[in-house]
Every structure is written in C-alpha cells, then in structure tokens.
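Enquirer: could you work out the structure for the sequence below:
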Amino acid sequence: MSSDPEHAFSLERACSQDDAAEVGLSEMKNTFVLLDDDGPTPLPLAGCGYDIWEDSLAHMGVLTAPGQRQQGHAATAVSIAAGQAMALGLVPQWRARTDNTASIRTALRAGFKHAGTQTTVLLNA
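Expert: Below is the predicted model of the structure:
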C-alpha cells in the first residue's frame, strides 16, 4: 500500500479519462494505492482516497486499473482507507451514480449501506 502521489497519478493514467476524472483520486488529500510490487516497477492495482468534509465525513473515491477489476483489489483499498478515516473519528461516506453498478457493488462489499439518494439541480443564472 502506498500514499505516494505518483502511484495515484500512475493509476489514473492506466484508467480511462472519464473514470479518472469521476473519482479524482490524485486530487484527494488522503490516498491509498494497492501495488503489485513483484516486478521491477510497482504496478498500481487499485486505489482509494478521501477528502474530509465538514470535519466529520470522509468522502471516499475508489479507482481500479482496468485489467485488475473484479479481483477484490478495490475492496482492499477501501477497507484500509475507511479504517484510517474511522481511526481519525471520521464517518466514511460513499456516493455513486445509480447506473454505476460496479461502484455500488464495491461499496456494499466493503460494508457500506445504502442510506439515500441525492438529486442535483443546476439552475441557469
């Protein structure tokens, strides 16, 4: 597990621009990247990070390298990040679009419970 920002950037480069932008892992203040360090260069498998909202919530984001999905790597990274957040007295929070079934499955596997929905309305100024 690494908190080196370069590993978060490397993971984002391995993913689609849309996936990387949706999560924003490298922009988060607290990141945890699971690495496969069997080769000469560590390979990022999955990462989870969080930003602190209102001094009480750990707003989580998770990203998994395309060739590493459905292997439990995201759940491992989430478990470590959420554990660290809770040790700091924060409440981990996960938000996912309703059509992002992979994110929802990962959240449920990691122990998160569905607690509601959010609707955003953009008004013209």
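Enquirer: when you work out contacts or count neighbours from here on, use the C-alpha atoms and nothing else.
Expert: Fine.
Enquirer: other SSEs contacting the helix or strand hosting A85?
Expert: For A85, the element it lies in under DSSP states H and E is helix 73-87. If contacts are counted by 3 or more C-alpha pairs under 8 Å, 6 or more residues apart in numbering; DSSP states H and E, helix 73-87 sits against strand 30-36, strand 43-53, strand 57-64, strand 91-93, helix 101-109.
Enquirer: another one to check against the first:
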Amino acid sequence: MSNSNTTNKAGQWHLIDGGRILDMAIGDTDFLAELIDLFLSIVPEQMCEISLAIERKDAATLAITAHGFKGTVANYTKAEPYLLLQELEDLGKSNRLQEASISYVELENEMQELISELNMFMAQVCH
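Expert: As a prediction, this is how the structure comes out:
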C-alpha cells in the first residue's frame, strides 16, 4: 500500500512528497532551498515551545503552538509529524496533558525523520 506522501520516483521518501514540495517553490530550486532552510531553522524553537507548554501544563499554549507549527509542517508532509501535531493540538484543547508527553516523544522522532528526508531531498534537488 502506498500513497503520495510515502514515496518519490526513487521510492525513498516515507514522509515527504517531493513533487508537491517542488511545486510549492514553482520549480525554483534556489527558492526551495531557502524555504527548507527557513523551516529547518524554526523547528528547534517550535519543538521547545511545545515541550515547555507540556512541562508547564499549559494546555492553551500547547494547543496554539501545535496548531501553528502544524500549518508549517503541512507544507512538507501530511504524514506522521502533521498527525502528531494535530493530536497535540487536540490534547491541549481538551486539557488532556497527561497524554501529551508520549505524543511529544513520538513527534521528536518523526521530526528527526522529516528533517533527514528534507536534507536528503535538498542534496538531490538543489545542487
């Protein structure tokens, strides 16, 4: 079973849709490299904000931060990182923070995979 988020023409992508990402940059690989670099630069801050919201048991901040970051992540994937951010947003909205720590750990792992795929994609497409 496969969908557009899991493979590219070489069959190596689990999370990203390379064609969709290229379309986002209208085929301009320099612009695409800038977009991906910008995304990669905000990931640590966004992850830290989510982690702090969970640690401080701040449900409202968790919901708002996860929602905003989900929108940014959606530019690159609608797979696991996106779905986990939706889950964290929902947990914040329903004030179920005891479940959020587990989802956050899963998000950390999935974000590392997304970052790795985006770096490989840039190496292939932007050079």
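Enquirer: need the TM-score from the superposition.
Expert: With the length set by TM-score structural alignment, normalised by the length of the first structure, the two chains reach a TM-score of 0.25; 48 aligned residues with a C-alpha RMSD of 4.0 Å.
Enquirer: circling back to that earlier point, want to throw the helices and strands packed on helix 73-87 of the first structure into JSON lines with distance to L11 of the first structure and mean neighbour count?
Expert: Listed next are those as JSON lines, based on distance: least, C-alpha to C-alpha, whole Å; neighbours: other C-alpha atoms under 10 Å:
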{"stretch": "strand 30-36", "distance to L11 of the first structure": "8", "mean neighbour count": "23"}
{"stretch": "strand 43-53", "distance to L11 of the first structure": "5", "mean neighbour count": "24"}
{"stretch": "strand 57-64", "distance to L11 of the first structure": "8", "mean neighbour count": "24"}
{"stretch": "strand 91-93", "distance to L11 of the first structure": "22", "mean neighbour count": "19"}
{"stretch": "helix 101-109", "distance to L11 of the first structure": "17", "mean neighbour count": "16"}
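Enquirer: would you turn the ones you listed into TSV with distance to Q84 of the first structure?
Expert: TSV is the format used below for those (distance: least, C-alpha to C-alpha, whole Å):
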stretch	distance to Q84 of the first structure
strand 30-36	10
strand 43-53	10
strand 57-64	10
strand 91-93	10
helix 101-109	16
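Enquirer: can you give me the strands for the second structure?
Expert: For the second structure, applying DSSP state E gives no strands.
Enquirer: any idea which residue sits dead centre in it?
Expert: Centroid-nearest residue in the second structure: V73, 3.7 Å away (criterion: C-alpha atoms, centre = their mean).
Enquirer: in contact with it, which residues?
Expert: Going by C-alpha atoms under 8 Å, 6 or more residues apart in numbering, V73 of the second structure touches 81-82.
Enquirer: same question, M86 of the first structure
Expert: M86 of the first structure makes contacts with P92, as judged by C-alpha under 8 Å, 6+ apart.
Enquirer: distance check, it against L57 of the first structure.
Expert: Computed as C-alpha to C-alpha, to the nearest Å, the M86 of the first structure to L57 of the first structure distance reads 9 Å.
Enquirer: overlap in contacts of these two?
Expert: Counting by C-alpha under 8 Å, 6+ apart, the residues touching both M86 of the first structure and L57 are P92.
Enquirer: give me the element A8 of the first structure is part of.
Expert: When elements are assigned from DSSP H and E, A8 of the first structure belongs to helix 5-14.
Enquirer: who are the packing partners of the helix or strand following that helix?
Expert: Later in the chain than helix 5-14 of the first structure, the nearest helix or strand by DSSP H and E is helix 17-23. On a contact count with 3+ C-alpha pairs under 8 Å, 6+ apart, helix 17-23 of the first structure meets strand 57-64.
Enquirer: quick revisit: distance of the residue nearest to the centre of the second structure relative to P81 of the second structure?
Expert: Here V73 of the second structure is placed at a distance of 7 Å from P81 of the second structure (C-alpha to C-alpha).
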